[in-house]
Each structure stands twice: as C-alpha cells, then as structure tokens.
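[1] missing the sequence, but the structure's below:
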C-alpha cells in the first residue's frame, strides 16, 4: 500500500472497521454480500407513513423488559418496544416517524435524493401551517400535508405534562407550539425568521421537548437492543443482527447559542419537561454559579425601570454575557447530569467560540460526528460575533479515532458518510439576514425537506417631519458590493455633505459592517480638514466618554459608529443633527432609535434633522424591515 493512501479517511475508517470486527469476532457490517438473517425476529420494514402515530410500548416478546435511563448498564431503565400495526396490509409493523427518518435504513435516503439535494433541485412553494407563513422546499412533493405529523408521536410521558402546561398558558402560544411541533416531528429543517420576544420562551420549550423526545427514543432503541443481545447470550441462541442503532459518538443534539445567559434559558426550558419529584439535576449549583450572575452582583438591565433600555437589549444582555462556553448534558430517566464529558453526553450547549476553542485544544471534532439535531438560536446576535467561529463545517464528518465504538451497531448511513443528509437543523432569528439565508440555502441538506417561516414586515415608525432619503447605487454582483458602496460614499455622498456648512457638523456616520468601519475610519484619517471621533466595539469606557463629550460639545464634527458598538452598548448619543447610514442597519430598531436621538436635546425641530441612507439591491432584507414589505419594492424599483 502506498504510504500516502494509508492516511486517507477511507483507509482509516476501513482499518477501524476491521479492527472492530476482529475484536467482536464479527464480519464488518458493510459486507456487500447478502446474508440470511440469523435471528428469528423480523427486521422492521421501513416504509414511508409519516402520519402513522407511534405504536404504544409493549413488553418484549421474549419476556425481557427494560426501562429507559442513561447508560446501557444503568439500573434506571424504562420499557421499550413497539407493537406491530394491525392495519398494515403487508403484515409488517410500520415504524414511527422517528425510526423512518433516523432508523438504520430510511427510505428517503437514496442516491437520487442525495443528488437532488447536492444539485439544489428543491421544489418550493408557500404554504400556511396554522399560524405560520412558510416557504416549503421539498424534493419530491409539493405539499407539506403529507409530511407533517401530529404531536401525538411524542412519547406519552413527555407529551402529557407538556399539554397540561399548555392549558395554563395563552392560547396563541399553544397554537404556535402545536404548529411548530407538527413540523419538527416530521424532521424537516426549520428556519424561523421572525421569533419575537413574546414567543421566544414558548418556542424554546417546544424545541427542547422535541430534542428530549429524540434523545429518549434513541436511548430506548439502544437499551432494547442491549437486552436482545443479552437474552441471546443467556439462551445460547443466535445473536440478533438488526441492531444498528448508534452513531460514531454519543452526542446527538447540539445547541449553538451566543451567551451563557442563553444557555441558562435553554436549560430551564429543557428541565420543564422533567418535573417529577424524584428527578435530579446533578451539578446544578455549579451550573448556576458559572452561567448565572454571582449572588451579590447587580444586573443593571434587569433591575432598571421599564423604558430605560430597549426591551430587546434587556432580553439579550441581562445575566451572564460571556460568549465562551461549552456544556455537555447526559440524560437519564431520573436525572440530568451537567458538565458531562463530550463523548459521554447526549446534548451539547455551546457558543461557536467555545466549540472552536475546544476543537483547537483537542485537535479533533469527533464529538460532532453524530449530531442528528442542530439548533442555532439568536442568529442575529451570532452575526454580531465573529462569523468565522461557526463550526458547521465540522459537523457529521468521519471521526479520526474509533472512541471505543462498536461498528457492528453503527447505522449504515453513518458508515457511508451520509449523516448530513438526515441531520435536522433548526435556525432561529428575529429577522432574516443575508448570512443566515446563505446558510439556509447552502448548508442544510436534509432530504426530508426544509421550511422557512417568514412574515410581512410593516414600515417602521419614525418621527414625522425628518428629511430622510434613501440613495441607491448600482451594483450587479455581491462580490462588488463592498467596493461599490465605498466608492459611492467617498465620491458621491460624503462630498455633498462636506459642501454644506450645516450638514458637515454634528454628523453621525453609522456603519453596519466592521470591515467597512475599518475602511471608512482609515479614509477619514487620511483626509485633512475633517475633525472626527469614533465609537467601536473595542472602545474603552474612557474612550467612549471622551468621544461622546467631544461630539456633543462640537469639538469633533463627525462621529463614526459601528453597529457592533451600538448592539453591545446601546448608548443614547446627544448632539446629532445629521445622520449618514453607510448602509441600512441590520437591526431595524437602530434606524428608528437614531432618528429619535436628536430630540434628546432641547429646542430641536424635525426640520433641523437630515438623514441619508446609502443602499443597493443587496440590502433588500434590511430595507424591508425598515420600509415594510411594500415600501422596499418602491425604493429598489423591483
């Protein structure tokens, strides 16, 4: 063998398979030759019946029963088994939707479906899903009605307490949860672009219910097969072969979150589904100490009088705002074990930065090789962080090491490298951005399909009488957008402002992109005769105080502000009379906020304030949130 070939992923995988087979004295599971089943149990026939409710659990045929819990050797276990569907014409049991998608042989995973996904042959249309306005993208069917399932597919011991809590909350929240759960249970990818502050908590609860249901069903299957194997050994009978129930590693659910306070909110939502008196949350005190605020700390945002800070800012930054964290959670029937090792946990809560540092430290991302459900929350906040920290390229890759995996029990589509075609991704954001739409279009490959929840945006309310103008420039390619915008600003917009004695003073330049901010800052530094100061996310408290005072007093005519600075600090700037938006802000409320800041000073008339916004066709999402879904078409003439 060529020494270079020995290091290829395929060669390493085949070596691991052969070593595992020798250890267990079994042939590798990918044996191409058909073999007759040695066990007397019939293999499940995986046919597509997405509306079929999950069969009720029953005792095993051989009398050996188990209970769901944590590890296969744990004492705390729960009965797992499935009755055959008596209405099935073929006489074979119909698997529940979960097994149809994540079972060892899902019918939707074919060479044709994988090719269709790779070539982006989606068939898209708009569809109403209860209260949700969605754009459905499917491969072979233009109706979601055949893929949506009822929430009764959720395990009864999880569903009943959930429905009891639903009865006590607002009817609107319950409808949103039911509509979303019907799509999640069909294992479609979901891109929710209008998660409001009022609905965020109820959406978290329904997603954690779905994640916990997934982990529970997966562990049930593993424990059931453990009992079947043990029974075969105890009776000296032929061992079962239809036991492919695992991935390369144990973690199957990943939550990507921006801040530790977000992790605290998601864990609280997760534990609402485990309310039994005997239930324990291990290491909970340590978790509260590391992910909450110290007991003697005062949260200025949470304790401030209403109206002091914008509601979205309070919701985002109250509590612990550290963006470097990673937490493994192991689920058992009677406990949630926090701070579990990544290779011994079921769920991972982490920030992109925390995962990236963990991958760099371990020099391996094998713990992400078997993620089956991915949840990314508050994507608007993640885009304000370093987008390069995103670790999606590390998901569902072939592991570098075996990690004591039993390859005879790994699902075939993991061994074939097709797990990314079955991973369910759930993206949540209060609004849509070009980065997140690109992620939705290019990185989601679920052959079951995907939907995008959208809304019709109303126009923002701004103070009347202000002269605000949207100035468009031509741009034919997104690759040219940055250069075209800079050229328009420096040759068209800024020179006209400098010619006016009124508009060349008390002027704020708001710059959404950090890269553009550095470029414009350098341009101002090279120009002579312009006094300016800056506020960026890297400004210290002393720098901020000096810049605000210099601008308010008129010592500095221009103030350059980055959107990241305003996102994290949210200062009210006084002394503004003229506003130049280098580009529309990503967060629409920032536009209306800056138009109200001039009136912090006494005696300011709306006619004294001017506003100019430079924009192009690639600012559609941003302009839609500012001008409304109808107004954006008029500005861009489309």
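    The structure has been received and is ready for your questions. Treat the numbers as computed from the prediction; the structure is a model and nothing was measured. Numbers count the residues shown, from 1 in each chain.

[2] can we go C-alpha only for contacts and neighbour counts from here?
    Noted.

[3] Check which helix or strand the nearest residue to residue 384 once chain neighbours are set aside maps to.
    Once flanking residues are discounted, residue 384 sits nearest to residue 564: 6.1 Å by C-alpha to C-alpha, 6 or more residues apart in numbering. Residue 564 is part of helix 563-569, with elements assigned from DSSP states H and E.

[4] chain center to that helix: distance?
    22 Å (C-alpha atoms, centre = their mean, to the nearest Å).

[5] Counting by contacts, list what the very next helix or strand once past that helix packs against.
    Downstream of helix 563-569, the first helix or strand assigned by DSSP H and E is strand 578-581. Here strand 578-581 is seen to pack against strand 507-511, strand 610-615 when contacts are counted using 3 or more C-alpha pairs under 8 Å, 6 or more residues apart in numbering; DSSP states H and E.

[6] tell me the angle of the longest one relative to strand 507-511?
    Pointing back at strand 610-615 there. 20 degrees (axes from the mean of the first three to the mean of the last three C-alpha atoms, to 10 degrees).

[7] Mind listing residues that contact strand 610-615?
    466-473, 485, 489, 503, 577-584, 595 (C-alpha atoms under 8 Å, 6 or more residues apart in numbering).

[8] Generate a ChimeraX selection restricted to the buried entries among these.
    With 16 or more other C-alpha atoms under 10 Å as the criterion, this ChimeraX line picks the buried residues out of the contacts of strand 610-615:
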select :466,468,470,473,485,489,503,577,578,579,580,581,582,583,584,595
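
[9] Pasting the second one now:
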C-alpha cells in the first residue's frame, strides 16, 4: 500500500484523515511516496496517541537546514485549539480539496486499489541502491488543516486522494480510520481469496493461479507502545472501530482486562521494572501535573506482547503470533523475544518478517525508556525467515524473496517531539520506496510560564560537529561554569542534564574534583532519593545532579534550589518551566542555560522558533531573558 500521510486529528464536530500517495506513469513509475511520522502534544505537555481521547494544544517543531542531519524526516505536530473526542464527531464525511502549490488533486482510481498498485510495483535494483543512500529531498508542502502554524512536507510528486472506505462502515471515525491505514482492503480481499482457494482445494479442482498474494508469515501490522495502559486503550479502540459484523464475539476479553487493566497491589504502589519509577496512590497522584497523571494512570508495566486475530465474525485476543493479523507489543518485550531466539535456535521471531504497517505510538515515552530497544526491533523487521512455517514458496511475492520487504513497509510514528534518536531511526530504518512525509510547525515557546523573578542567561558554546558536541559541552562547563561554582560558598546548585551519558560524564568529573555532590539520576533507588533530597534541602550537599528521565517519572518539587544550571536542554518543553520555577529563596534568582547550534530542536520548543534561529545564528554568544 502507498505509505499515506496519516493524521487522526480530533477537530470541532468533524474528523479529517488524509491519505496521500503518488504515481509516476513514466519510465520509473511511483519512484517515491510517503512514510508518515507524527507527533501529538496534549494540553500543555501531555502526549496523545491516535487511540486517546484528549484535547490538543498547539506547539511546533521546525527543522532548519543546519540541523538536517539530525532532523530530516521527522514529523512534529501540536495544536492549541480545543478539540472533541474522535468518537463524538459528526458521522458526515466532509470532502475538501487540497491546494498543493498548483499540483493536481486526484481521486483514487475506483477500478484498482492503492494497496494493489503499491504491492505490485516491481522495485528495480537501481532504485534500491538509491534508497539505501538515504538521501531525501522534500519537494512539496500542504497546509495542515486545523493547525495554522504547521504544514505537511514530502518527497517526490504529490497527488492526493480520499476514499470513504467500505460500505461495512457506518460512521465517519470508522471510515477515516480504515481508509487511512488501508488495512481493511487487505483483510477483506485476502479473506475472500483464501476462502476461494480452500474451497477449490476441497473440490480437488485447484488450478495454477497466476497471482502472487502470499507472504512469509501472517502478521501484517505491528503496533509498538510503551505501557500496558496505553495498549489497553489501543486494543479497545480497535475493537470499537471494527464493523459490528466482524466482532460478534471477542475472545479472551476478560483475560485482557485482567492483564492490561488498572489494578494496584495492596500498598497501592506499582514499581516499573526498567526505571524503578513508582506510581503512588490516588491521593499522592493529585500533586502531580495533569499530563503525568494521564500517562501513568493505569498499568505501567512496560513488558507485554499480544497477538490479535480477525475472523469472519470474531476477534481473538492472545492468538498465537503466527496466526495473528496484528501484534501489539512493547519494544522491551519484543527485544526479549529476539534475544531468546538468538540464544535458542529452536525459537524464532519470524512473525516479524512480513510486517507491512508499523505504528510506533508515544515515541517520546519510548525514548524516555530506551530508544535502543526500539532500534534493535526495527533491525529484525522484514528479514528473511529462518523457517518455512508452512508457507507456499511459489506464491510469495518476488520482493519478499529478494529481501526488499522493508522498502514496501509503511511506518507511522506518533509522539510529542523530535529528537536525534527518532530522526536517525526515521532516516536510516524507514526506507519505503514511495518516500517520506513530515509535519513542520512553528513553536511559540514556554518562557511566559517561567517566573518573572528568574533571570535566564543563555550561553552558546561552539562545536565543530554533532559528534564533538558532548565533548565541547563538557569542556565549556569545566572552563567557564565550574570555576564559579567552586569558588562560591553558596550551596543549592542544581545541574539539570537531559542525557544519561552526559550525567555519567559530569558525575565522574565532579567526583574527581571532590565536589559536595548528591545524585538524582535515572536509576536512583527510592530510599536514596529521600536521603538525597533532604541533604540538598538542608545544605548538607552543595551540588545536585538531576536528570530529565528522573523528572519524567517522578516529577518531584525539589526544595533548596538557589542556583540552576541547565547543562543540556530538556526534550520535553514543559519540563523547562517546571524545573526553573523550583528556584527559591534568593533575591537574584538566576538560571544559566548551555546550548550549541546542534540544540536547535530543544531550544526552539523553549524560546520559540524565531528566537531560536536568532540565537543560533547571532554573532553574540550570550542572551538574557528577564
């Protein structure tokens, strides 16, 4: 199927979902198309997904030419306007024409589905070589409806169409959902053809058929999510959106509710296996910001995997992976399966070999967990399987056998923001031959949320390359910032660090200087956290190292902060005012921020896109906001 631009946007009384594709009818038809990544930010900070039912607030993400090697190919979306639940939208489809810089708006041919046109295209080796070079040129743009500060941009030719979906759907949300993913065409047509084939087998009249419709294994859609609570919402949304005729019976729903639903232990405390984060009781959660409560309200287990099978009249949850149509999993759980298969030759993960649609939802949360888990999973997608699994090799499409399945896979990423890890995966591991689509927006910044009493000093340091940026940052701190801290008798110095690796390097340096230090890092034990906070608040320790990941999971209000140094800018823009507003007890409260030209993505989310550009390109190296 063509990799469409998917945007499930909940907009006042209507829902708009745009599917775009393109065809070339010359020497190299359909050379490029679109892979879609998307980001959503709810409220001021809350991460939304295509399965959630919350309002959307405007933000932005703009990627400059200077940042091309870090940001090309990412989609970022925010919105300020209030919106309504997708399930409460009007049942009337509203057709709109897209003005794409004088390009023609086309309708999908009724006689041939975009799904078949995409999969039947024969990818020449010369084009494969071009795709492997990973060089993409964005050539067109389209206004992002409902988001005045945003626009879609994409590679190659731009031809748009919209389809209303099948007669099986009786509501606008259902039609938008399935026409955007174009999976329903695959399900219904394959059901029909497989049924016909088996009827002919039973009648002993099977003839040689001139079609290659098969694949290595059955699973076609993979949805990667960070927590069980989000998977719970996702699966329930899929069930609601499935036409009634196909969900007469939902098997193992009770088991699913027990394993993925909300339940606390006797102490009403849930400890996350990977991070050691703690979900407290309802009375304690009330002190947390709304976005934190929404994200961590529920089962935050990050190790899960479930197969879903669709039959003519039922949906089977917890189906065997090889008989499933769709798999919902966390990157951690899939990585464990991959590692088991490497250790035990009797096991395998060949059910990942034929994935045609990959959805990575809450990418920002997955990045906070460990993005390396996800990149390891992506490397295992669309590989030649180690076993046959009862597949008729003669009916498998040639591009599967050639190892080209990844060039036909559609990838959709949803999250709050773009960062270098997400960009790198998009650029290197998402190589659909039809190209890419991303959303470009303008940020307003979050400085109005910072206390007026805080004087913000932004200091730019120079770095020759991205690879040298970390070294340049540490050198600047050692030479320009640390001497002032060392010579001062005042305590209450908090150093905020976004990266765990930066945290380790800074910790090692400060220990080498015999600094009075307390640590609130990614893997701090709960008993140590209480002790460290008391030491810092009472002045027993002079310096505190505080990581973004710790703040993401705990969202504590740290007392005793009198001097704040943002060693590296946070990825999540809402964290900046939260941390800066911890400053207390000083007449001249100061926040020092270190940044380089390679921090533009984070910087523009905080100070605004226009200000970030000026700060990056200005001859001056110091900027003050009061």
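    Nice, I can see it. Small disclaimer: the values here were computed from a predicted structure and weren't measured.

[10] Deepest-packed of the helices and strands packed on strand 578-581 of structure 1, please.
    Neighbour counts (mean count of other C-alpha atoms under 10 Å) averaged over each of these peak at strand 507-511, with a mean of 24.

[11] what range in structure 2 does stretch 325-342 of structure 1 sit on?
    Stretch 325-342 of structure 1 corresponds to residues 304-321 in structure 2, going by TM-score structural alignment.

[12] Span of the matching stretch from start to end?
    13 Å (C-alpha to C-alpha, to the nearest Å).

[13] Stretch 320-335 of structure 2 now?
    Its first and final residues considered, stretch 320-335 of structure 2 spans 18 Å by C-alpha to C-alpha.

[14] what sits up against it?
    Contacts for stretch 320-335 of structure 2 (C-alpha under 8 Å, 6+ apart): 217-227, 231, 302-310, 351, 373-374, 376-377.

[15] List buried residues within the residues you listed.
    Buried subset of the contacts of stretch 320-335 of structure 2 (neighbour count, 16+ other C-alpha under 10 Å): 217-227, 231, 302-310, 351, 373-374, 377.

[16] Now, those that are in helices?
    Secondary structure defined by DSSP state H assigns 231, 373, 374, 377 of these to helices.

[17] circling back: so who does the residue nearest to residue 384 of structure 1 touch?
    Taking C-alpha under 8 Å, 6+ apart as the criterion, residue 564 of structure 1 is in contact with 384, 512, 514, 536, 537.

[18] Filter the residues you listed down to the buried ones, ChimeraX style.
    Provided next is the ChimeraX selection string for whichever of these are buried by 16+ other C-alpha under 10 Å:
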select :384,512,514,536
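
[19] mind listing which of the contacts of residue 564 of structure 1 are in helices?
    If you go by DSSP H, those have 384, 514 in helices.

[20] Pull the residues that contact the longest helix that structure 2 contains.
    As assigned by DSSP H, the longest helix anywhere in structure 2 is helix 183-202. Residues outside helix 183-202 of structure 2 that contact it (C-alpha under 8 Å, 6+ apart): 115, 178, 206.

[21] can I get the residues you listed in JSON lines with distance to residue 527 of structure 2?
    Listed next are those as JSON lines, based on distance: C-alpha to C-alpha, whole Å:
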{"residue": "115", "distance to residue 527 of structure 2": "55"}
{"residue": "178", "distance to residue 527 of structure 2": "49"}
{"residue": "206", "distance to residue 527 of structure 2": "69"}
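
[22] which of those has the most neighbours?
    Scoring these on neighbours with other C-alpha atoms under 10 Å, the highest-scoring entry is residue 178 at 20 neighbours.

[23] quick one: that one and residue 164 touch, right?
    No - using C-alpha atoms under 8 Å, residue 178 of structure 2 makes no contact with residue 164, being 9.2 Å away.

[24] quick one on the thing from earlier: can you tell me what the residue nearest to residue 384 of structure 1 aligns to in structure 2?
    Residue 564 of structure 1 maps onto residue 549 in structure 2, by TM-score structural alignment.

[25] any idea how far that match lies from residue 47 of structure 2?
    Counting by C-alpha to C-alpha, the gap from residue 549 of structure 2 to residue 47 of structure 2 is 15 Å.

[26] nearest to residue 156 of structure 2, of the contacts of helix 183-202 of structure 2?
    For the contacts of helix 183-202 of structure 2, the minimum distance to residue 156 of structure 2 (C-alpha to C-alpha) is 18.9 Å, reached by residue 115.

[27] Which of the helices or strands spans whichever residue in structure 1 pairs up with that closest one?
    Using TM-score structural alignment as the criterion, residue 115 of structure 2 maps onto residue 98 of structure 1. Taking DSSP H and E as the criterion, residue 98 of structure 1 maps to helix 97-102.

[28] Count the neighbours of the counterpart of residue 608 of structure 1 in structure 2 for me.
    Mapped onto structure 2 by TM-score structural alignment, residue 608 of structure 1 lines up with residue 588. As a burial measure, residue 588 of structure 2 scores 12 neighbours (other C-alpha under 10 Å).

[29] do residue 618 of structure 2 as well
    Count around residue 618 of structure 2 with other C-alpha under 10 Å applied: 12.

[30] repeat for the one 5 residues further on
    The tally of other residues near residue 623 of structure 2 (other C-alpha under 10 Å) stands at 13.

[31] Which residue, other than its chain neighbours, is closest to it?
    Nearest residue to residue 623 of structure 2, sequence neighbours excluded (C-alpha to C-alpha, 6+ apart): residue 458, at 5.0 Å.

[32] That neighbour - that's part of a helix, no?
    No - per DSSP: H, G, I helix; E, B strand; the rest coil, residue 458 of structure 2 lies outside any helix segment and is strand.

[33] Strands along the stretch 51-200 of structure 2, start to end?
    138-143, 150-155, 159-161 (DSSP state E, counting those that start in this stretch).

[34] Please identify the most buried of the ones you listed.
    strand 150-155 (a mean of 22).

[35] All the strands of the stretch 201-350 of structure 2, residue numbers only.
    221-224, 249-251, 270-271, 278-279, 305-310, 314-317, 326-329.

[36] what comes into contact with the fourth one?
    Contacts with strand 278-279 of structure 2, where a contact means C-alpha under 8 Å, 6+ apart, come from 269, 270, 271, 272, 285, 296, 553, 554.
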